[in-house]
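Peer 1: When you get a sec, could you give me coordinates for this:
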Amino acid sequence: MPAAKSAAKKAPPSTPSRSTSAAQIRVGIGGWTYAPWRGPFYPEDLTQSRELEYASRHLTSIEINGTFYGLQKPASYEKWYQETPDDFVFSLKAPRYATNRKVLAEAGETIERFFASGVLLLKQKLGPINWQFAPTKKFDADDFEAFLKLLPASIEGQKLRHAVEVRHDSFRTPEFVALARKHKVAVVLAADSEYPQIADLTAPFVYARIMGTSESQAKGYSTKALNAWAERARQLAAGTTPDDLATCAKPPAKVASRDVYLYVISGFKERNPAAAMALLQKL
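Peer 2: Okay, the predicted model is just below:
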């Protein structure tokens, strides 16, 4: 689908870098529908139906949040696929009904229903699945491993990537990191927030969510902070953990390049697109 005329005339001086190298760094935001983005991000004359089209040409990935609250229709996935560039990638927040439960081993049906709902219609644009847990969910090794065993490595020949976003301090333990590595699941790197930071590399990719944008900064973060995150993203893509990020276990024995998915989330949400685009410019 061709880009909207208003999108073309108001695009930034340079477009996002879409590298074809072995390890890619993608930067995006959570969702694309947010009224205060009208003006600061979306042109005033852009119709709402073309917001995804516009956002996907200024960013390289988007985390879909609606999937956390309920199943989406297959037609929606098809529409999202059609409206975005060939090399654009979506990550999806998995349904809360799978993660917000006392016994995680009982989530099998919910997980199967989620993947049968049309998710695979995103084809090559389907990125990592973020399984987010409540801040009250504590680490129990047997309970959590039972859940990780339910996550399919592939469906119908399509490989899947999984990330777990844990929000209780009890997960800050080498035992949890070892479990994630065993199942090749990424631990979401939560940064600039009140949630525990676990920056250990546990999968062939990195999933980061930075949540510190501020109203006082035109681009959400200061230039110094943006430079710092750009450098951290480069180091993570190279297979090393930056010294200024908190880890719980020894680094992997083998250093290998990794795709990085970095989302500017929460904070002062109105500034998130500006921060994401600023990071893309630096990268």
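
Peer 1: When you work out contacts or count neighbours from here on, use the C-alpha atoms and nothing else.
Peer 2: Fine.

Peer 1: Packing partners of the longest helix along the chain?
Peer 2: Under DSSP state H, the helix in the chain containing the largest number of residues is helix 223-237. Here helix 223-237 touches strand 25-30, strand 205-210, strand 259-264, helix 272-282, going by 3 or more Cα pairs under 8 Å, 6 or more residues apart in numbering; DSSP states H and E.

Peer 1: Now do the strands in the stretch 1-150 of the chain.
Peer 2: 25-30, 61-64, 89-93, 126-132 (DSSP state E, counting those that start in this stretch).

Peer 1: let's see this one next to it:
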Amino acid sequence: MTPPDRSASPSSRIRVGTSGWRYGSWRGDFYPDGLVQRAELAYIGEHFSTVELNGSFYSLQRPKSYLRWRDAVPDHFTFAVKGSRYISHMLRLRDTTTALANFFASGVLALGPTLGPILWQLPERQEFDPDVLDAFLAGLPRSTAEAKALGSRHDARMRDRTWLEDVADRPLRYALEPRSATFDDPRLAEILNRHGVALTVADTAGRWPRFEPGDTDLVYVRLHGASELYASGYTAQELQDWAERCARWASHGAGRDVFVYFDNDARGHAPHDALALARLVGDDPGDR
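Peer 2: So this is what the prediction gives:
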């Protein structure tokens, strides 16, 4: 495989990683024999520039977990954080103020400068409702300072398990991953662009629609498997094709960053495919 011709602005960057890192099938394969489980994230930090933190999707994590994860990786590492499925799958993006406050109070901001984009993955049954989506995106904090202010409105269930310390104010970026074909609607781009939210490019072995990225300064890519969802690996030619797409997207404006996460972990392909793509796009985990 040969690296694509990259003409991206020097201020743009392509980062490649995996969706999660704690998988039994990786032990003795990607992770060397004898590596203790608590050292796995540090190993990820040595080999990748980013990882998608997905435990936050299933339940609110605790501040001590976020602090431990941050301490395990280099300062220039980036975590993408999956938003709570309580918000996306149960509330269906409606009446989310308190749930969002609890999410941001739970310790997300403790990641500090390693906090990267936040992903909202929608269920397949969630159909496109422009008013609901517009209202939800309008309620998202645009910076860490706004997120802290929102987090202070958490409910009583979060008492004694919050992290709302002062942090350097930084912009927050979001990506949306819809899985219903009803989102193939010209109004979607208008809403996302108005709020500066990226439309996720998801490769799902044909299970769900693949959308093209919007016009924001973020491109978010999730590779779930080309031929078998969550299970199949990517061929050399498929990785070359994705590398060329990423380089093209990154070249579309100064500061336009591309984040790619492999979620084909069922048979252990994700870290190996991620390493191969990272080499193709020149994503060196040591770059600062």
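
Peer 1: circling back to that earlier point, how far apart are the longest helix of structure 1 and its match in structure 2?
Peer 2: Here helix 223-237 of structure 1, set against structure 2 after superposition, deviates by a mean of 0.8 Å using mean Cα distance after the TM-score superposition for structure 1.

Peer 1: Centre of the chain to that helix, how far?
Peer 2: A distance of 16 Å separates the centroid of the chain from that of helix 223-237 of structure 1, by Cα atoms, centre = their mean, to the nearest Å.

Peer 1: Where in structure 2 does that helix fall?
Peer 2: Aligned using TM-score structural alignment, helix 223-237 of structure 1 spans residues 236-250 in structure 2.

Peer 1: Buried ones in the matching stretch, by neighbour count?
Peer 2: Neighbour-count burial for stretch 236-250 of structure 2, counted by 16 or more other Cα atoms under 10 Å, picks out 239-240, 242-244, 246-247, 249-250.

Peer 1: one step back: closest to Ala107 of structure 1 out of the helices and strands packed on helix 223-237 of structure 1?
Peer 2: Closest to Ala107 of structure 1 of those, according to Cα to Cα: strand 205-210, at 22.6 Å.

Peer 1: What span of structure 2 is that closest one aligned with?
Peer 2: Taking TM-score structural alignment, strand 205-210 of structure 1 hits residues 218-223 over in structure 2.

Peer 1: Ok, stretch 132-144 of structure 1 next?
Peer 2: Counting by TM-score structural alignment, stretch 132-144 of structure 1 corresponds to residues 121-133.

Peer 1: Next: stretch 26-33 of structure 1.
Peer 2: Stretch 26-33 of structure 1 maps onto residues 15-22 of structure 2, going by TM-score structural alignment.

Peer 1: all helices for the stretch 1-150 of structure 2, in order.
Peer 2: For the stretch 1-150 of structure 2, applying DSSP state H, counting those that start in this stretch gives helices covering 40-47, 55-58, 63-72, 85, 97-105, 130-138, 144-151.

Peer 1: In TSV: these, plus distance to Trp21 of structure 2 and mean neighbour count.
Peer 2: Shown next, in TSV, are these (distance: least, Cα to Cα, whole Å; neighbours: other Cα atoms under 10 Å):
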stretch	distance to Trp21 of structure 2	mean neighbour count
helix 40-47	7	19
helix 55-58	10	16
helix 63-72	11	18
helix 85	19	20
helix 97-105	21	23
helix 130-138	29	15
helix 144-151	26	21
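
Peer 1: Can you tell me which of the helices and strands packed on helix 223-237 of structure 1 is packed in deepest?
Peer 2: Of these, the one with the most neighbours on average (mean count of other Cα atoms under 10 Å) is strand 25-30, at a mean of 27.

Peer 1: Return the mean post-superposition distance for that one against structure 2.
Peer 2: Strand 25-30 of structure 1 differs from its equivalent in structure 2 by a mean of 0.6 Å after superposition (mean Cα distance after the TM-score superposition for structure 1).

Peer 1: List the contacts of that strand.
Peer 2: Residues from elsewhere that reach strand 25-30 of structure 1 (Cα atoms under 8 Å, 6 or more residues apart in numbering): 59-65, 233-234, 237, 259-265, 272-273, 276-277, 279-280.
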